[in-house]
Structure formats: structure tokens, C-alpha cells
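1. prediction below, plus the sequence it came from.
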Amino acid sequence: MEFNLVVIHEPGIDNYSWVRNYVRQLLGDRVEYVSSYQSVILYRVDDPRNAVKTIKESLAGRSTPIIKVIPVDYVVDPDITKVSEVVKELASKIPPNETFRITLEGHLYRTDEEGFMNELSTLESIREIAKYVDRPVDLENPQWVIYVRVFRYHRIMKKAIVSLLKPEDLKRL
């Protein structure tokens, strides 16, 4: 996997520097910087969920430029077919009769017969993804969130992350 941890921070070079130093000091050799773009830093770690827990616990009750820390289950091209494939796998991890919602940030694409990528609307993407999750939907108070976000990666490429999270995992620090 190219990266498996996303740290979103307040804008600004000082905040960027603070976050890079803090994460490196806290996680040490367990963290590898991969890329960054507009207040988003991508890392590779051995255990992303443990890294999130460590970062959140260390910052509890403190003022910080870190907004969110998100563990990543899958990194794929932002193509609706590829995202749907990994959502099928993640859906099986949601216990039967537990509720879910899909949160999508950014736009996914569909490749047409001629090989051109067409941007899909958010609603169209969510409907397509939701077809593969045979669980009850609860948009207001879900027990699980299938989180999909498209990031710029190495300045020119885009990648989609897909994670199965609890709603509290997406709250601001």
C-alpha cells in the first residue's frame, strides 16, 4: 500500500512543520512520510489504527493544528469500479443489522468505452457504492461509516482512500 494514514491539519507552513515534527517524534521509526498537499499529509505506518489511537491520546485536551487523523484500509484509483470492489470487501466487516452511511469527499470517475474518464456526481457515486452494502442505512446516526475521500497524490495523481470507521473516528480532534 502506498500510504495508510492521513493527517489533516490547519493551513499554513508553520502548522505543516509542527505536524510533521510532532508525528515523527511521537511515532519515531514506525512512520514514513509519503506525500503532502494542501493541509493533508500522507504517511505509511505498520498499524494505522494504533497510530491514530496514539496520536489522539497524546493530543487529548490540548490545542493542536491537527484536525483529523484517519486510518486507511484501501488506496485505489478514484474510479467507481475500483472503489466499489473494495467497498464489497469492507461491507462484509459490518455486522448484520448494524447501520451504515457512506461519506464521500471529492469526485469519483467512470471510464467510458473510449477510455475517457467522466466525473460522477457525489449522489451518483454514493448510490453506486451503496448497492454493494447489504446493511440498513442510517444517515443521521450510523453505527459505521464507509469513508471515501479523493486526494491529490504526488502533486499530479489522484487516489481514493476507502476506510470502514466508527462515526467518532471522523470527528475533529
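-> Looks like it came in fine.
2. only C-alpha atoms from now on, for both contacts and neighbour counts.
-> OK.
3. grab the nearest non-local neighbour of residue 38.
-> residue 11 (7.2 Å; C-alpha to C-alpha, 6 or more residues apart in numbering).
4. count of neighbours near residue 144?
-> Using other C-alpha atoms under 10 Å, residue 144 has 23 neighbouring residues.
5. can you check residue 40 too?
-> Residue 40 has 22 nearby residues by other C-alpha under 10 Å.
6. please name the residues that touch it.
-> By C-alpha atoms under 8 Å, 6 or more residues apart in numbering, the contact list for residue 40 reads 6, 7, 8, 9.
7. need the residues you listed in CSV with secondary structure, can you?
-> Formatted as CSV, the contacts of residue 40 follow (DSSP: H, G, I helix; E, B strand; the rest coil):
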residue, secondary structure
6, strand
7, strand
8, strand
9, strand
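8. okay, one more to line up with it:
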Amino acid sequence: MNDFNLLVSSPRFREEDASDEILDLLDAFGDPDAEVQITRVAGIILARTSIHPVTVVEKLKELVASDPWEIRYVMRVLPIEKVVPAELEDISGAVGSMAARIPEGASFKIMVEKRHSDLHSREIIDYVAQEVKRKVDLENPSWVVLVEIVGRHAGVSVITPDKFFSSVVAKRESGE
């Protein structure tokens, strides 16, 4: 799947359960035609939905706040705004086209997770950082440049740190 807009993680060997769960959740959120693909990487599922990926994260957080144990197998959901070939120039170009939304005076950090790729994280960070003319803050950034590489594809997003979903964190915040 080269047009995914959600990267979902699950416990190892629970990918099928998490795939079913995210499809059921997306259906409940209004997309009965969502698609998933279990990757060759343990615990990683790619999903494609017609719902904006940030909206999915918001709805997941709301669900955990009202019914924490409705989500059992989906561990994390990362919104992906653009998918490009996992090549430095393509990743950099994708970030460059989105970096302008980071306001003047705002800070950012680059997060890279790569699986089944020969690219080096430091090389990706150095290359991508040239596209973002803002202050770096590794501890408390106001924006995150997310680069998720799975094999030959890179999912890229430029989002605020509250736009990630972690079931563990959400459950902890809900008091469960």
C-alpha cells in the first residue's frame, strides 16, 4: 500500500487483531471502506481512510476518554500526510512543501523511525532539517516533522505533538 495515511502499531503477533480493530473503529467513525495492510515488519500496519488522519487521532482520544477498554490491540496511530519513495530527495521535498505551516518563532524537532531501510537516521535528519527554517527544540517542540519509513515508502507529516495517538498514554490520562 503506497497511499496509506495512518501508520498503526500493535503488539507483535497481534497484527490481525489490531487490523480488525482499526477497521471497526474507522467504520464506526464513518469510513466503512477503509483498508489496511499488515506489513512484513512485526507490529506495523498501514491503513488508508477517507477520514482526515488527524481527525482519526482526535476520535481515538475521545473514545479512550469515554470507554478506555474499547481499544485493546491498537497501540499507536500516527497520522501520515504524504507518502513518497524512501529517498532523501523525495522525503526532503515532501517536508519542504509542508514546512511553511510551522509559524515564525515556533520550534520543531524531527522524528525518524525507519524499518527495512538502508538510510541512516542522522542522514535523513540532516537532509530534512535544511528544509525547515525554524528553531530546533528537541525537548519541547511546538511542531514535529515526522518521517516514518517502511521499506520503499516514507510517510511524512508536519504536525503538532498532540496529534499522535498512544493507547497507553491516552488510558493513563483518562485515569484507567
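-> Looks like it came in fine. None of these values were measured; they are calculated from a predicted model.
9. so what number do they get for TM-score?
-> Superposed pair, TM-score by TM-score structural alignment, normalised by the length of structure 1: 0.80. Supporting alignment: 157 aligned residues with a C-alpha RMSD of 2.2 Å.
10. circling back to that earlier point, distance of the residue nearest to residue 38 of structure 1 from residue 108 of structure 1?
-> Going from residue 11 of structure 1 to residue 108 of structure 1 by C-alpha to C-alpha, to the nearest Å gives 25 Å.
11. longest helix in structure 1, by residue count?
-> helix 13-27 (DSSP state H).
12. what does that helix rub up against?
-> 9, 10, 31, 39, 51, 55, 65, 66.
13. for structure 2, just list every one of the helices.
-> 15-29, 53-66, 88-98, 121-129, 167-174.
14. packing partners for the last one?
-> Based on contacts counted as 3 or more C-alpha pairs under 8 Å, 6 or more residues apart in numbering; DSSP states H and E, the elements that helix 167-174 of structure 2 packs against are helix 53-66.
15. number of residues surrounding residue 88 of structure 1?
-> Residue 88 of structure 1: 16 neighbours (other C-alpha under 10 Å).
16. in structure 2, what residue corresponds to it?
-> Using TM-score structural alignment, the equivalent of residue 88 of structure 1 in structure 2 is residue 96.
17. so how far is residue 23 of structure 2 from that match?
-> Residue 96 of structure 2 is 32 Å from residue 23 of structure 2, by C-alpha to C-alpha.
18. then residue 116 of structure 2?
-> 25 Å.
19. save the helices of structure 2 as TSV, and put in distance to residue 155 of structure 2 too.
-> Formatted as TSV, the helices of structure 2 follow (distance: least, C-alpha to C-alpha, whole Å):
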stretch	distance to residue 155 of structure 2
helix 15-29	18
helix 53-66	12
helix 88-98	8
helix 121-129	13
helix 167-174	21
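20. for residue 2 of structure 2, which of those is the nearest?
-> With C-alpha to C-alpha, the closest approach to residue 2 of structure 2 among the helices of structure 2 belongs to helix 88-98: 13.9 Å.
21. ok, and for the closest one, which residues are buried?
-> Neighbour-count burial for helix 88-98 of structure 2, counted by 16 or more other C-alpha atoms under 10 Å, picks out 88, 91, 92, 94, 95, 96, 98.
22. can you put those residues in TSV and add distance to residue 166 of structure 2?
-> Below are these laid out as TSV (distance: C-alpha to C-alpha, whole Å):
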residue	distance to residue 166 of structure 2
88	28
91	25
92	27
94	25
95	24
96	27
98	24
